[in-house]
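# model this:
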Amino acid sequence: MEMLKSISENLRTVKEKSPLVHHLTNYVTVNDCANMVLAVGGSPVMADDIGEVAEMASLASALVINMGTLNKRTIASMILAGQTAREHGIPVIFDPVGIGATTLRTDTAVKIIRETQPAVIRGNMSEIKCLSGLNVQIKGVDSTADEAGGERIAQNLAQKQGCVIAITGATDIISDGSRTCLITNGDKMLSRVTGTGCMTTSLIGTYCGATKDLFLGAASGIMTMGLAGEIACHSLKEAEGIGTFRVRLFDAVFNLSPESLLRGGKISLA
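As a prediction, the model looks like this:
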């Protein structure tokens, strides 16, 4: 498939360009996000002080905003960095972690989207349904929503926001409003390690920093995490668990090649 070939070429481009990916992310997963960007071939920076975020954002190839651990200080930094990135034509990738769980999270997500106009929004089904104005129950930062109708939800929200919408779950859904694809790579072990969603957003940022087609950039990041999860899980021996899996996940991303993406990628147009 032509799309799979393009995704494999995106990995080659990432390794050649090593895009600088500026993060304003959460302190639970910040180290893993940085190492995941390094593993795939990018260059991470995690500056969040309001005194330098604008300057740093202007130098980056992509900006990742992740609201996993919110506070007033970083909210202001997120908005300033996002506005600066937008002014410089740098793609903003937004992860609305836990939107709907609290009033602060919901209001902040709406404000970030309004004031920074993200190029890509990645979330689980509960988060994307909440952004779409649908009634959904939230359990902390985890998804509890039914995945039925996800393709239409992603497409409609992409058209409304004028950006790429990526929903990660058992089947990943990516849409830019006109193109929609499904990715079925992955393993349930990914849901048992903290931060794999955040790391996926960082991978999307890395690819979007190296390609102009942000729809394929989002698909590339999601496929990379899914396929690496499969490889890491299959490598486990008896009595090895999530700790070993986490380490093997980084190894799998580091060792992933364009050829292995072509062989193992599972993608279809919706």
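
# Could you use CA atoms for every contact and neighbour count after this?
OK.

# Tell me how far the residue lying closest to residue 90 once chain neighbours are set aside lies from residue 93.
Once flanking residues are discounted, residue 90 sits nearest to residue 62: 5.6 Å by CA to CA, 6 or more residues apart in numbering. The gap separating residue 62 from residue 93 is 8 Å, by CA to CA, to the nearest Å.

# Now the common contact residues for those two.
Common contacts of residue 62 and residue 93 (CA atoms under 8 Å, 6 or more residues apart in numbering): residue 205.

# hmm, back to that, pretty sure the residue nearest to residue 90 sits against residue 22.
Yes: counting by CA atoms under 8 Å, residue 22 is a contact partner of residue 62 at 6.3 Å.

# what about the residue nearest to residue 90, neighbour count?
28 (other CA atoms under 10 Å).

# Equivalent analysis for the one 5 residues further on, please.
Burial measure for residue 67: 24 neighbouring residues, criterion other CA under 10 Å.

# Quick check: it vs residue 251, distance?
Per CA to CA, residue 67 is found 27 Å from residue 251.

# same deal with residue 107?
The value you get for residue 107 to residue 251, if CA to CA is used, is 38 Å.

# shouldn't residue 190 be in contact with residue 198?
No: contact criterion CA under 8 Å: residue 190 and residue 198 do not qualify, at 11.5 Å.

# one step back: overlap of the contact sets of residue 62 and residue 22?
Common contacts of residue 62 and residue 22, defined by CA under 8 Å, 6+ apart, are absent altogether.

# any idea whether the most centrally placed residue in the chain is helix, strand or coil?
For the chain, the residue nearest the mean C-alpha position is residue 201 (1.7 Å; CA atoms, centre = their mean). What DSSP: H, G, I helix; E, B strand; the rest coil gives for residue 201 is helix.

# one more to line up against the first:
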Amino acid sequence: MTNPADALIAMRHAAPLVQCITNYVAMNFAANALLAAGAAPAMVSDPEESGEFAAIAGALTVNIGTLGPRWVDGMVAAAGSAKANGKPWVLDPVACFATRLRREATATLMGLRPDVVRGNASEILAVAGLSSAGKGVDAGDSVAAAEAAARDLAARSGAVVAVTGAVDFVTDGARSVRIAGGSPLMPRVTATGCALTCLIGAYAAAVSDRFDATVAALAHFAAAGDMAAASPGPGSFMPAFLDALSAVPPEALGNGRVQPA
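The predicted structure is shown next:
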């Protein structure tokens, strides 16, 4: 397994260009999070160019938080192009259990074989074909309740699956780890999870092993959350967290943060 500290060094050295198809609420924060961490974001989503752009980006991330026919067309074009051109791509199936449109879009995108799937416990349970207690975009299930489903989904799909929450869980079906850290303020800032999905794309562009890349991205996020945790509230947490993403030293991704599961 690649040391997460080495993965952070590699990601910052590569400064990869990441195509981020994400929702309206998340765009600004996600772009700033990538810039702070050391990568370069490009919010290219329209089907007129998304496929062409995916061929030149280092990685693609797809977040289904905002959906409509053109959004879905852009996502499908980009994911198909990323796969055809050997570029890693990450799926964030936001509230995939909530509506028919979201269920159908998720099924279509899963058919394009993402390299990584990142979601909360309720989203991962739903993608795995199980019932969940999610409401809107919020998880109603614990990370622990989704671990078996994540392992099964990874084995069936070939994707690395990341279940994020108070303690994150990452598996490729054979290897599994838990990642501790972060701040209780993180779920109180919109687009935090969306930004994490984009950061996984940055690491996947720089680290060839998708499991190692995902683990390092989550460890980076957790370490930044630790550093910003002294903020008195969510308003001050957001800029402190961006500063922390930039300031996290490689060694902070270790120190027992990642544990076998």
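
# out of residue 107 and residue 251 of the first structure, which sits in the busier spot?
residue 251 (17 against 12).

# What is the aligned counterpart of the more buried one in the second structure?
The alignment partner of residue 251 of the first structure in the second structure, by TM-score structural alignment, is residue 243.

# related to what we said a few turns ago, show me what contacts the residue nearest to residue 90 of the first structure?
Contacts for residue 62 of the first structure (CA under 8 Å, 6+ apart) come out as 19-22, 85, 90-93, 205-206, 208-209.

# The second structure: which residue goes with that one?
Aligned by TM-score structural alignment, residue 62 of the first structure pairs with residue 59 of the second structure.

# Roughly how far does its match sit from residue 247 of the second structure?
Look at residue 59 of the second structure and residue 247 of the second structure: by CA to CA, they are 23 Å apart.

# Name the single longest helix found in the second structure.
Longest helix in the second structure by number of residues (criterion: DSSP state H): helix 210-228.

# if you line the two up, which stretch of the first structure does that one fall on?
Aligned using TM-score structural alignment, helix 210-228 of the second structure spans residues 214-232 in the first structure.

# And the helices in the stretch 1-150 of the first structure?
Secondary structure of the stretch 1-150 of the first structure (DSSP state H, counting those that start in this stretch): helices located at 2-17, 30-40, 53-59, 72-87, 103-116, 125-131, 150-161.

# Go through those and pick out the most buried.
Between these, helix 125-131 has the highest mean count of neighbours, a mean of 25, where neighbours are mean count of other CA atoms under 10 Å.

# and the most far-flung residue of the second structure relative to its centre, what element?
What lies farthest from the middle of the second structure is residue 232; by CA atoms, centre = their mean that is 26.3 Å. Using DSSP states H and E, residue 232 of the second structure falls within no helix or strand.

# how far away is it from residue 22 of the second structure?
Taking CA to CA, one finds residue 232 of the second structure at 28 Å from residue 22 of the second structure.

# still on that earlier bit, quick one: which of the helices of the stretch 1-150 of the first structure is nearest residue 97 of the first structure?
Across the helices of the stretch 1-150 of the first structure, residue 97 of the first structure has its closest neighbour in helix 125-131 (7.1 Å, CA to CA).

# Now for residue 137 of the first structure, how many residues are close by?
16.

# That one reaches residue 145, doesn't it?
Yes: proximity of residue 137 of the first structure to residue 145 meets the contact threshold set by CA under 8 Å, at 7.0 Å.

# Which neighbours do the two have in common?
Common neighbours of residue 137 of the first structure and residue 145, using CA under 8 Å, 6+ apart, are residue 126.

# Show the contacting residues for residue 203 of the first structure.
The contact partners of residue 203 of the first structure, taken as CA under 8 Å, 6+ apart, are 36-37, 40, 221-222, 224-225.

# For residue 186 of the first structure, state which of those is nearest.
Nearest to residue 186 of the first structure among the contacts of residue 203 of the first structure is residue 225, at 7.3 Å by CA to CA.

# residues in contact with that closest one?
By CA under 8 Å, 6+ apart, the contact set of residue 225 of the first structure is 186, 200, 203, 253.

# right, and the pair among these with maximum separation?
Distance extremes for the contacts of residue 225 of the first structure: the farthest pair is 186 and 203 at 14.7 Å, using CA to CA.

# Quick check: the aligned residue for the residue nearest to the centre of the first structure in the second structure?
In the second structure, residue 201 of the first structure lands on residue 197 (TM-score structural alignment).

# now do residue 99 of the first structure
Aligned counterpart of residue 99 of the first structure in the second structure: residue 96 (TM-score structural alignment).

# same deal with residue 176 of the first structure?
So, by TM-score structural alignment, residue 176 of the first structure is matched to residue 172.

# What count of nearby residues applies to its match?
Using other CA under 10 Å, residue 172 of the second structure has 25 neighbouring residues.

# quick one: the aligned residue in the first structure for residue 159 of the second structure and residue 180 of the first structure, what's the gap?
Matched across to the first structure, residue 159 of the second structure falls on residue 163, judged by TM-score structural alignment. Here residue 163 of the first structure is placed at a distance of 12 Å from residue 180 of the first structure (CA to CA).
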